[in-house]
Structures are given as C-alpha cells and as structure tokens.
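> Need coordinates for the following:
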Amino acid sequence: MMNCGLVTEQKQPVPLKSISVEVQVKSHVATVTSTLQYVNEEERHLEALFVFPLPADAAVCHFSAKIGDQEIVAEVQERQTARDRYDDAVSLGQQAFLLEESEESSDVFSLSVGCLSPGQNADITITYITELSVQADHSLRFCLPAVLNPRYTPAGSDAGIVSEISSCVSVPYTLTLSVHVSSPNPISKLESNCTLDPLVFLNSDHTQATVNLSSGHKFDKDVELFLYYQNTHQPTAIVEAGVTTAKPGSLMSDPVVMISLYPEFPEEVMSSLATQGEFIFVIDRSGSMRCMMHNGEGAQMRIESAKETLLLLLKSLPMGCYFNIYGFGSHFESFFPQSVLYNQDTMDQALKKVNEMTANMGGTEILQPLKQIHSQPCYPEHPRQLFVFTDGEVGNTKEVLDLVRLHAKSHRCFSFGIGEGASTALITGMAKAGSGHAQFITGTDRMQPKVMESLRFALQPAVNKISVKWKVPDGITVDTLSTPINVLFQGQRSLIYAQLKGQSSESSEGSVIVQYNLKDQPVTNQLHFCLKPTEDTGLSIHRLVARSLIRCLEQEERTGGVDVEDIKRRMVEISVEAGVSSVHTAFIAINKHNREVVKGPLIQRRVPTQVMRRTTGMYMSRIRRSCSSNSARYESAKSPDIKNSFVGLGADSNSPQWDFARSESAAQALPELPGIDDYSQIFEAKYRSKRKADSDLPQWEEPDLHKDPLLQLISLQKASGCWELNAALAQVFGKTEDELTNQKPAQVDGSVWATLLSLIWLYGYKIQQQIEWQFVAMKAASWIGSQNVVSLSQCVCDGNHLLGCQVKEETLGI
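Below you'll find the model as predicted:
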C-alpha cells in the first residue's frame, strides 16, 4: 500500500486535504458554508470517516458533493433508510456520502465518504445556519468549532458517534475562512482570538464589511469572532416569506417572523441586587482539568483558574445567603452535607478546601452530582442558583440536559465551558434548560470576569409571569413556535419565532408585546414591525424555526410522551420538509452514474480532529479507551497501536510516560480504577519522580496568590466585606504596617481605615478589572456605610494621599 500525501502522527494517510469556510452574517444570524476537499492518494478504493464539531444550535440545511464537474445534492431522509441506502450504494461500487447528527450530543456530526476511487477528488459542501449569542460587552459571538475532544462515556452507556472521534494534537489539513457581514446598523469593529486580515468596509455607511482569516493559521483552536454593531440592543424583527411550492398550511409555505428583544429593566429596580439565594458551585475535577487553558506563555491549568474563580465567588457572596461546593469526576464529593449559611466561619472552611482541590477525580460524570443536588430540599425565600464549571467532555449530554430541565422550576443554571473543545451542546443546553446563562472561556480569556457577569445575572431580581401577545390586522393569525420565555435578564436577548397565517388588506404593521413582573412591578416591552417580508433571507429564519421545533420534539420524545412514534414521525416530517438535520434523519447523496467493480474491502480511514494537548491524564485515558475488557488491558497497553497513540499525543516512545504506561504495574492497576483519567494518579507518581532528571518535562506548581495583588487583596477580605489592618494588607499596597497605622486618622477604627484604603486602591489601580471585584467593593462600601464613620471625606483624602490615588468620595459608593 502506498503511504503518501497527508499523514497523521501515526503515519496513516489522511484523505482530507483542506477545509474552506465562508460565513455570511446578516444582523445576528450567520450562514456558514464549509467545503471539505478530499483526495484519495492511495492505490485502492477507500471509505473515510470524519467526526467533527458544529455549534449545538446549528441548523444544517445543505449537503452536497462535487466530483469533477458533477455535483450531487443530498436529500434528507429517515436515518435508518439513509444508512441502508449508503451501505447498498457502497457495496455496489457507487460513490456515496452520508452526514449524520450524533444521538448523544447535538454538537457532533459524522461524515462518511464511501468508495472514493484511487486518485479521485471530491469536494464536500455543508451549510448550516446559527444565531449569534450576545456577550457581556454587547458584542455578538460567532464560533467556528475546530477542536473536538474525546467525550467521556460512563460505563454501560452507548457512545454512538461520539465513540468514533479520532483525535490528534496537530491535524494535517488546512483551514481558510472568509466572513461577509451585513447589518442594518453600522459595524463598529470586528475582533477575533485568531489573526485576521484588516477589516474592509464595502460601503460608506459601514453596514457591510468583509474580513479573512490570515494565512498560516494553525488549526489548533476554535475560531471566535466578535462583532460590534452600533445600537446592538435595538429590538429587531425579520419577516420571511414562505415557499410558494410548499404544501399549503405547512411551516415552509407561510411567512415566519423572528423577533429579537432586549428587555430594559427600570433603573430603580436594578439599583439593588438580591441579598438572598442558595449558591451551589459544581466544579469539574476530572483529569482533563489538568490541561492548560491555552498553549501560549503564562497559561495555567484549568483547575487552577477554577480555584481562583471560586475564591472570587466566595468573597462576592452576600451575607445571609446559603452555599455549597461540589467536585466531580468518576465520583463526586461536596464540601458540606447540605448548603450552609454564608458567614466568616463557613467561608473560611470552604476556602481551605478550595486550596486543597486538585484534578484527581477521574472521568467526567456530571449526572450523579446533579441528581444529588436536586434531591436536596430548597431553602424558602432563597432561590437556588447552580454554577457548573466543566470542560464539557461528556458522552451522555442529553441525559444531563433532561435532568436540568426536569428541575428547572426549582433552580437557575449558569454554565461555563472551560478550554477549547468544550461541548456547546452541554454548556448552552444546561443554561437554556435551567433558565440561566452560558459562558465559554477559551484561549487567553480570563475566567473571572465572565463568571462575575453571570453572578450579576444570578443576583438580578427574578422575573415572573412572562407573557407574549401579538397584535395583527384582521385576517391574520399568529402561531408562536418558539418555547415559552421563562427567564429574562437585563441586557440579554430573547428570541421569539412565530408563523403568520392568512392574509389581510388592512394595515401592513403588527406588534408584539412582552409583559412580565419584576419585584411585583408590572413591566411592558413592545415592538412594532412591518408584515411585509424582508428580501433575500434565503429561508434562514424558516430553518431556524424548524430546528427550534425539532429540538422541542426531541425533548418530548426523551421525556416519554404519550405517543413517541408520533413525535418521531412529526420530527422526521419537519426535518425532510425544511431540509434541516435532526437526530432521526440524515443527509444522503449517491453518485448513481459511477459504478466501479471494487475488489476486496474498502480501506477505512478516520480523519483526525484537533484536540487540545493533554497532560499525563490524557495519555493514560487513551489506554482506557483502547482496552475493551479487563483481561485484555495489559496486552492492549503493550500493543504497538497504543504506543502509537502515545507518540501521536506528543509522547516520545522512549519517554518516561511510555515507559511507565507499558509497565506491568500500571496494567495491573487498570481494573481497579473507575474512570478514564484515574490512571493519571498512578502515572504522575512515576512522572513526578523523573522530572528533576528531565528538564523538558512539564512542571506542576501551585498558584501563588501573592503574585497577583488583586487576588491577594480579595483573599484578605472578611465575609462581612471589611478588611483588617495588618502586614499582609500593607504588602498589597507596597507599604509597611507601620505606614498604614501611623497615617490612620485618630478617630477612625482600624478595620474601617483598612477597608477604605482597599476600596481606594481598587478604584485607583484596578479599575480595568472592575467587573471582577464589583461585588467585593459593594460589600465593602455597604459595611463602611453601616459604621457611621465621622469625617469620611477627610478619611478619603488621607487615603488618597497615602496610596498616591485621586479617587473621589462619590466613586466609592458609600
């Protein structure tokens, strides 16, 4: 067999040569077209399997293959029918192409390219539509997923497509990306975590622009784009005409409307945040949390970033609330048997345990801790707020989401995807099912500001009694097709989809009215919109509506509806009608004009997907996945295939990693361990003992809070919000304790002086990071206000003089 062209680290040929992506952004909807170029450079017919990520909320609406000058457009068919047709075509020597969505996780797809002849090229085109999410800084986020990490699947689970992930730390194919942006509002700027060519505006009013990914891009991380429009929070409505040839009365035949609303809460209500609540922090402590946040200089392990964030959260909680912290891996544990009252004693206990936390709990099994949390009774008058931190590498995503949705009335869920390759289906799905907010921390992002933004949401007054009403001319009826709105946050977008039926000769204007109660105060938001369809939308809104309906039906099916078969039939019907993927359908394309006699079985090639570089836990997890039974584990661990897996992940075949991995002591330990990454506990004992003799091995260092003055200051704050006047605080300010004490006004208590200095220092030197310490400062200002300080203005003046600042008294919020 020839071994030429592109190869993996295991020296296996890769038929995928390049991926070219075109993105068309219109307002806050993106249409993404990816073209994958396949070339068979081997001497025999082959079949290629490529498992790759897409956004969880994407509506895949086109799939085609071009071979030479001939283009074959795929059809959407019932899943098993499509699979059977694919198998039959390949067995007959016909070229066939199959695109399927994973049954376990809606952000994973598999592409099968069957019967590609020697020397033949095939260009595969996939198009999907997705909404752009609103960020805390009012930008719109588009993400092109590039990284797909292996998903941990608990024992006894059916991993399906997820188990077919063929991962690699450096893929051999290339990526090009071009973006065209069109918006009714002027485009302010466009930023990215990757290097871009200069933004080019296509008209004088800056409502259209184009940009390309710079050449030489390393396919080692998700590509994120952040679009900044003027007046981003302006409500909008898009009405899209139906298809005249579609079946009358069907979804595709009638116009549909997409309403985008940004509720603005009254200022007097927002001026005071909630002081009650039960805050439960669920931290992923699986072995993969040892991975670095990014591959650049100064990166820290995910678990260490999570620990620093927990410190900030614990210091920011309001007095009188309840809290608890769970850590999970293959098993789970909680800091307290049940949530405890937040005070100085419980905060100190929790901080001590946070400092001792490590990523040593095995695989990623999040379902059991969530079940335990939901079995605990809630505290009256203290709404439960769940904060989940994970790298999202789970295989039972839909089971987790169903559990969160089942308990949605008793809690809100705020989810955080840590690192490249976190499952968008899990992270966004948990937040949506739990009426919360999702955040992704990738690249050089700091976790703390994003988490504190979600804490701000959690502390907002709860919105209830939400209703949506339509006003349209006589002769027109409106069917709301999106799921009911059950949560609203200040500054967060809410989308409403509806189908417009009938005709009217009257006014061409309609309106939607959203009403809700906020702290027992009725609020009304109204948007007027033109019923005339918007031109040139390409049925994107219809397909987003179809995807939304399909997701709702999936939930009904999994919860055991009255007639599961009827739900499945309806799902397939919508999928086929709209040409949108679903869990029960697949795209199938067959080149019936090609029928070659194929001698012998097809060569099978798995196209590798980019993963993040792993620490030792990842090396050992590869052994686990490659061993199918306890009796086979030792022999499998010694096999050349597993050795190649280690080499492919960056381990030298003569390295201590491989030397220990193939050892009998490691193999004998395998049956004892319940989760993938548990091997790393054994492995690191050997690994650490060798690192002094090998300077090239990675070093593990505990974070030193003293290296970051802000974290050091926050760590010194008391639960009540005050600071004590001592040497540790003086060190943060670059002073001695005597300097602080000698310049303290005589009539001022030491704690008041220390707290006032801390506030002045934060506003004077750390204003750029205010989102991280905003609640710490609010607690401090509130505490000072309760102390009835005499001559506060003079104290502020003296504090400014001591610290070299010019912070005004009114800035401190006392």
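> use CA for all of it now, contacts and neighbours both
Noted.
> ok, which stretches of the stretch 1-150 of the chain are helices?
Counting by DSSP state H, counting those that start in this stretch, the stretch 1-150 of the chain has helices at residues 79-91.
> same question, the stretch 151-300 of the chain
267-270.
> Does V732 touch L713 like I think?
Yes: V732 is within contact range of L713, at 6.4 Å (criterion: C-alpha atoms under 8 Å).
> Where do the strands of the stretch 601-750 of the chain begin and end?
Listed in chain order, the strands of the stretch 601-750 of the chain (DSSP state E, counting those that start in this stretch) span 603-607, 609-610.
> Next, the buried residues of stretch 274-282.
By 16 or more other C-alpha atoms under 10 Å, the buried positions in stretch 274-282 come out as 276-282.
> And the contacts of that stretch?
Residues outside stretch 274-282 that contact it (C-alpha atoms under 8 Å, 6 or more residues apart in numbering) are 318-328, 339, 378-379, 381-389, 459-461.
> In PyMOL, how would I select the buried members of those residues?
Restricted to buried positions by 16+ other C-alpha under 10 Å, the PyMOL selection for the contacts of stretch 274-282 reads:
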select buried, resi 318+319+320+321+322+323+324+325+326+327+328+339+378+382+383+384+385+386+387+388+389+459+460+461
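> Among the contacts of stretch 274-282, which lie within strands?
Judged by DSSP state E, the subset of those located in strands is 322-328, 384-389.
> For those, give me a markdown table that also has distance to V7.
As requested, the ones in strands among the contacts of stretch 274-282 are exported to a markdown table (distance: C-alpha to C-alpha, whole Å):
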| residue | distance to V7 |
| --- | --- |
| Y322 | 55 |
| F323 | 51 |
| N324 | 49 |
| I325 | 45 |
| Y326 | 43 |
| G327 | 40 |
| F328 | 37 |
| R384 | 51 |
| Q385 | 48 |
| L386 | 45 |
| F387 | 42 |
| V388 | 38 |
| F389 | 36 |
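> State the pair within these that is farthest apart.
Y322 and F328 (20.4 Å; C-alpha to C-alpha).
> Relative to S507, how far out is the residue lying closest to E509 once chain neighbours are set aside?
Computed as C-alpha to C-alpha, 6 or more residues apart in numbering, the closest residue to E509 that is not its neighbour in sequence is C530, at 4.6 Å. Noted for C530: a distance of 9 Å to S507, by C-alpha to C-alpha, to the nearest Å.
> what's the answer for T480, then?
As judged by C-alpha to C-alpha, T480 and S507 stand 21 Å apart.
> out of those two, which sits in the more crowded spot?
A side-by-side neighbour count of T480 and S507, using other C-alpha atoms under 10 Å, places T480 first with 17 against 11.
> nearest spatial neighbour of the more buried one, skipping sequence neighbours?
Using C-alpha to C-alpha, 6+ apart and skipping the chain neighbours, the partner closest in space to T480 is A498 (4.2 Å).
> Can you say which helix or strand has the one you found in it?
Assigned by DSSP states H and E, A498 belongs to strand 494-502.
> Please provide the structure for the following sequence as well, for comparison with the first:
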Amino acid sequence: WFFSSYPEVELEAVTVNVTIQDFVADVVSELVCRNTQQVSKEAMFVFPVDSNTIVHTFHATMGDSCIEAMLLEKEEAEKLYKVTSGMENLRYLQDQWNLWGRVFACFLGTLPPNEEVIISLYYVQELPLQPDGAAQFCWPRELFPWTKYTSDFSHLSLLADQISSEMPENMHFNISLKSAHGVSHVVINSSYTPLQYTASDQTSAQVSLKSSPWLQDDLNLLVYYKGPHTLSAVVERRDSKASPGSLLGDPVVMLTVMPHIPEVVPSPGHFGEFLFLMDRSLFQDAQVPLEEISAHPSLCPQNTLLFLLKSLPLGCYFNIYSFGATFKAFYPQSVEYTQENMDNAVRCISSICPDLGGCDLLGLLRSIYSTPLLHGHPRQLFIFMQRKISSEEEAVMAEVCRYRDKHRCFCFPTNRCVNFHLSQAIALETKGECVCIHSRMDMTSEAVKCLQRALQPMASGISLHWDLPPGLEVSLIRKAPEIIFQGHQSYIYAQIYGQAKDKKLDEAAVTLQYHVGSQFFSYTLRFSLSPSSDNRLPVHRMALMYLLWERAWEETSRTGDTQQSAVKSSLSLGVPSPFTSSVAVQMKQRDIGNCDTSMLLSPSCNLVPCQLLWLRGFRPALFKSTKFWLFQKYQLCLEMLDHKAPDTKALTQLSAYCKGRSNDQQERSCAEMRSQRSMWSWA
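Down below sits the predicted model:
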C-alpha cells in the first residue's frame, strides 16, 4: 500500500522487473517519490513481511546521500540501536498505528520541498498455486503512478486507445517467466504486450504491462505452465564463490507439491484429531442447565460444542480444552470418538466455568504442540476466542509458524475480540479459516461449516524418493509436511551435494507418494541438474530462511559453531533470521559499498532508525500481495485523517475500533473484515 492522506508525496515513476520461475518470484523494484509541498516532510518506509517473503536489499537515495539497510548480528545491532537517534519514530509506529503484523520499517528523514527520493527494494517470494494450476503474482494498485481522471466520460474511448497503443513513460513493468514444463499463457487484469517466447522450446518468455490495472485495481498476474501441476522442480546452480559442501556452494532444488485429491474418495476412512479450544469468558452468560440449551439457541458456546461433538465421525480422535488464566483439558490426551467418550464429554461441557482473568493461549498451544501427533490422524484445531491474550502476539505466531506444517487451525473470534487480527494470522499461517462471529447465533452454523471443510479428503502419508546420479546425495532443508489439505500446496527445499561420478549424467528424478483415504497415488518427475545460472540466488535465499529458523528452534543452535555458521550465512545473502537484526546508515553516495561494521560509529556514517517490527494495531499487514507504505509521520494522527482521501474513512473506523468506541461501530468493522476475509489470503 502506498499511503498518504494528502497528495503531498506523489509516486511519480515506477520500475519493476519480476522474474518468475515456476512458483518463486524475484522482484527488483524502484519507486520515485516527490514532495510536492512547499515545506519539508519527514517520511518513513514500511514494508509488510509475511512468512513467505524475504526482503534482502533496501536503499533510498535523496540528493547526494543514500540510506542503506544491512544485517548485523543481533547483539551488535542492539548496541547500535542505543546510539541511533530517532528510534522513537519506530516505537511510535509500533504502538500507535492501526496496522498489525511483522514489517520492515526505515525512517527516511526529512524530504525537502520539490525533492525526490528513489526507493529501491529487492525481495523474493513464494507464489501461491491456484486450484487451476496457475502461479499468482500480485502488485498493489497504490504502487502505480497516480492517474488523474476527469469527469468527462467522453474521453474514455480515447483514453482506452492510448492505453492500448502507448507505453507509459513513468511506468516500466517487465516480467520474465521460466519453467522447465514450458510457459503456456498468462492472464493479467491490465493491458499488456503479447507474450514473447525467448526460447525455442517455450521454457522462457517475457511480457510487459502497457498500463496500470483497470479500475485502479491491484495487479493480478496468473501464469499458466504446460503439463501436470502435481509436482514441479526448480534447480538453482551453486554460487561459484562459495566452497562446495556449504549451502551456497551446492545446488538447491525447490519442489512445489500440490497432490491431486479426488472430490469423492471411496472408503475414505474416518481419520483426524480434532481439538476444540474454548475461551472460558464465552461462558459467562451461558450458565443454564444443559437440557435447556435447545430452548435457548443463543447460548452459543455450549450449543456449538454439542453440535461439533455430534458431527464428528466414528474412528477419529478428539479433545476439548477450556482456557483462561489457566487451561484445562477434558482428557489427559486425545481419545477415540466413541459413544461413551462423547457422552462423557457432553456431561463435562456444563462444568466449564466463566473466567474473566487472563488468557493464556500461548501456554495452551505449547502444551498441545508438545504432544505427539497420532499417526494417520491429521491434527486440526478449532479456536474460539473473545478476550485479549495475556502473552505477546509475536511469541504466539512464532509458535504457530514452527508447527504450521503439522496442523491446521480454524479460528472464531467474536466481534468483541481485540485479537481478531491474531486469529486471522493463525488461520492463514496454517491454511485454515478465520470467521468473525457477529452474533452468537452465527457461531454454531459457522463452526459446523468449517468442520465440514475439515472432513474433506486430504493427502497423508506423504513421502519423497530421490533418484540421483551416482556420487550425488540429497539433504532436505524443509521436509515434506505431514499432510496437505485439498486445494493447498507445499514447498520443499533440498540441498544436492557430492561429486557425480559420470559428468554426462545430468538428470535426476523424484517420486511423490501419498494416500487419500484408502487410495494410493504416485507421481515421478524427472528434472535437469544443469539449470541456467541465476546470480541473484532466489531459491537459495528461501531455503536459507527455512534453515535458519529450523536452527533457531533447535536448543543447541544458540551456542558454538552452529550459531556462528547461521549468522554468517544470514549476512552473506541478506536473509533476516532470529540471529540477526537490521540497521541502516546514511552516507554520501561516493561511500556506498565501502562502509563496514567498523565504520558504523564513525562521523562519516549517520545511523538511521531501521528495524523489523511487530506492529500492534488492528488491521492485519497480511495481504494477498506484498504491499508498501510510504507515509508522513505527523499524518498518522487521527485528527489528520479527517480529510476524505481514498482510504481515510476505513482507517478512521478501524482506529476507532482500537480506541474502544461504540459496539455498533465495532460490529461494522468486524463485518467488513468478514466480508473481505478472502483478501487476506495469498491463495
């Protein structure tokens, strides 16, 4: 999102070069913005970062100076934060703005009148796979140069003719496509040049935009490849400067797995572990005898649990947890769904007492994640929440991300839930669904709908079998998940190491095997081990991100050579990790490339506030496309948002929600979120 409540800092020109290889995008972007006011403005750049995006290069040029971001070891960066003036700008952003989630933020300083700032941002991103096999890439409408429209509709036909015949001078948007399967075609909601193949076998192609998207919508690019989409592989050549045996010194393969799952499966079996997590504050108005529930359908928590329990299939496993300041399980561990166990659970529902104290969701999740998975029974959580959690939201999300390949969450926050954004992020991260409960009448029906989705066929028992030339071996960086749900995909990264005994053998194969119910499926993909070189190493960067997080989750990773190796790898490719932090320095352009850590405290290097932050506002910074914010810090005040600019009304309403205004307005905000909840998904 390019946000400014006044048109004082205009986006004048955009240059974007996107390279898409199967389902990974490498983006190089340059934004030229100008302060059109006669007074100086202080500006900050904010870039939301989700779990599938890596920002590895950022710099901003103003006049003869340049701000450049870099990674340092966490302890060293925290020392520099203490001597960096202006860090209060980031703290203000973190605590006061209405956005929520993890972002990269850098304070750009003062932009003089009529001066421009050139922002360069490079990032890599895993692309979602659509049900029809297309790779989807999005670019926000706010990052196209502003188009001024008139009310004279007679000029629309002339404008359309100009769009179809001319390339805008202030927008250069080029897209390069690559796939070993071959590029079939593209679908773009904008005017674009004909797809031009750059290889005789149609494995590479190029296309450019001729205009911004129609009706000022986000750019939505769908890339279709030839052949089946169940399994695809991208092999990236090693970095010639790195030593063999290291991650950079060996080729890395990225597998995209989207199992074919039939809609109707004969004898699917009744598998699954269903865990129901109930916020005890939901029961404060529901203390009536269980036999009276049918006469009071508005007593939703009890009613919802009854319907869910009676809708489970025989043969699955289940458990119910109530949580508040503490948490309690109906059973020490999940039990098989039988008539006897269900009857016992129904009797226990009425014993849940309201608890208006704390809300220890983090402790409950850690307890659940620490219990072993039941073989052949995919774990799915149904989380009903109303209160603000007691723990840090970032800690909750870190725990969810750690186990996201091993479970799925369906979240049901009420319209009074302060942590609606957290519920939505949990659902997105685990490929589940978040439903805002506007009234208690909706809870039961919405929960049963999600249960029906949870009971759909899924791929389980997923395994990969490699066939490599003699002398080569494979080491998995990100392993195959326990399960893949219908309509979703998984990315798997592996390092290929060793020395091939026969140089002429440059082809390998991988076989995907899985079960859907009682049916067995097997797919084999052959791929080349001699890919074209890519000096930007997007696949290596994504693989390194998963490797670094895996090391951070290991207890031994923070000591000894393992951590040092992780830090070195993180710094070499600019991949943020739990071991590093971002800093920025402002210097003269002639000094770019010559500034190292030993110079950061010198007078010639001016430290600039720059950090990966966790915003605590209301609106999720999780979008179907990566989005930007460039804003003026004094315009963050609600009083300055009274002018009816494009997004002012929505921002004011959402900020009012955070300030605890009327329940009616809260419900309207939540209703808007619900109606647009599909927009938060990358899929």
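> what's the neighbour count on A13 of structure 2?
Residues near A13 of structure 2, counting by other C-alpha under 10 Å, number 20.
> just I283 of structure 1 next, same as before
I283 of structure 1: 26 neighbours (other C-alpha under 10 Å).
> and what of K432 of structure 1?
By other C-alpha under 10 Å, 22 other residues sit near K432 of structure 1.
> So what touches the helix or strand it falls within?
Per DSSP H and E: K432 of structure 1 is located in helix 424-433. Residues outside helix 424-433 of structure 1 that contact it (C-alpha under 8 Å, 6+ apart): 55-57, 105-107, 392, 397-398, 400-402, 404-405, 408, 412-417, 436-439.
> follow-up on the earlier one: got the contact list for the corresponding residue of structure 2 for the residue nearest to E509 of structure 1?
Alignment note (TM-score structural alignment): C530 of structure 1 maps to S528 of structure 2. Contacts for S528 of structure 2 were tallied using C-alpha under 8 Å, 6+ apart; they are 235, 506-508.
> K465 of structure 1 too?
Under the criterion of C-alpha under 8 Å, 6+ apart, the contact list for K465 of structure 1 reads 515-517.
> can you rerun that using 6 Å?
K465 of structure 1 makes contacts with 516-517, as judged by C-alpha atoms under 6 Å, 6 or more residues apart in numbering.
> Wasn't it part of a strand?
Yes: using DSSP: H, G, I helix; E, B strand; the rest coil, the assignment for K465 of structure 1 is a strand.
> State the distance from it to S751 of structure 1.
44 Å.
> can you check L16 of structure 1 too?
65 Å.
> who's more crowded, those two?
Comparing L16 of structure 1 with S751 by other C-alpha under 10 Å, the one with more neighbours is L16, at 27 against 15.
> isn't that one right next to Y38, touching?
Yes: counting by C-alpha atoms under 6 Å, L16 of structure 1 does reach Y38; the two are 4.5 Å apart.
> which residues do those two both contact?
Both L16 of structure 1 and Y38 lack any common contact, where contact means C-alpha under 6 Å, 6+ apart.
> contacting residues around I462 of structure 2?
By C-alpha under 6 Å, 6+ apart, the contact set of I462 of structure 2 is 513-514.
> From G376 of structure 2, how far out is it?
I462 of structure 2 is 11 Å from G376 of structure 2, by C-alpha to C-alpha.
> Equivalent analysis for I163 of structure 2, please.
55 Å.
> again, but for A13 of structure 2
According to C-alpha to C-alpha, A13 of structure 2 and G376 of structure 2 sit 54 Å apart.
> ok, now which ones touch Y491 of structure 2?
Applying C-alpha under 6 Å, 6+ apart to Y491 of structure 2 gives the contacts 255-256.
> Map it across to structure 1 for me.
In structure 1, Y491 of structure 2 lands on L495 (TM-score structural alignment).
> Tell me if L762 of structure 1 really is in a helix.
Yes: under three-state DSSP, L762 of structure 1 falls within a helix.
> what's the burial count for it?
21.
> Pretty sure E73 of structure 2 sits against T580.
Yes: E73 of structure 2 lies in contact with T580 (C-alpha under 6 Å); the separation is 4.4 Å.
> who has more neighbours, the two?
T580 (23 against 18).
> Would you quantify the distance from that one to V400 of structure 2?
Taking C-alpha to C-alpha, one finds T580 of structure 2 at 21 Å from V400 of structure 2.
> same thing with I492 of structure 2?
On the measure of C-alpha to C-alpha, I492 of structure 2 and V400 of structure 2 end up 19 Å apart.
> higher neighbour count, the two?
Neighbours were tallied for I492 of structure 2 and for V400 using other C-alpha under 10 Å; the higher tally belongs to V400 (24 against 19).
> Skipping its backbone neighbours, what lies nearest the more buried one in space?
Distances taken as C-alpha to C-alpha, 6+ apart put I426 closest to V400 of structure 2, at 6.8 Å, once the chain neighbours are dropped.
> Report how far apart the opening and closing residues of stretch 314-321 of structure 1 are.
11 Å.
> Then stretch 221-235 of structure 2?
Stretch 221-235 of structure 2 end-to-end distance (C-alpha to C-alpha) = 23 Å.
> List of residues touching it?
Counting by C-alpha under 6 Å, 6+ apart, residues outside stretch 221-235 of structure 2 touching it are 133-137, 181-188, 252-259.
> Name the SS class of S581 of structure 1, please.
Classified using three-state DSSP, S581 of structure 1 is coil.
> counterpart of it in structure 2?
When structure 2 is aligned by TM-score structural alignment, the residue opposite S581 of structure 1 is P576.
> Its match and K568 of structure 2: what is the separation?
With the distance defined as C-alpha to C-alpha, P576 of structure 2 ends up 11 Å from K568 of structure 2.
> At which residues are the helices of the stretch 501-650 of structure 1 located?
Going by DSSP H, counting those that start in this stretch, the stretch 501-650 of structure 1 shows helices at 540-558, 564-578, 616-626, 630-638, 640-648.
> would CSV of those with distance to N343 of structure 1 be doable?
Formatted as CSV, those follow (distance: least, C-alpha to C-alpha, whole Å):
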stretch, distance to N343 of structure 1
helix 540-558, 40
helix 564-578, 50
helix 616-626, 37
helix 630-638, 48
helix 640-648, 48
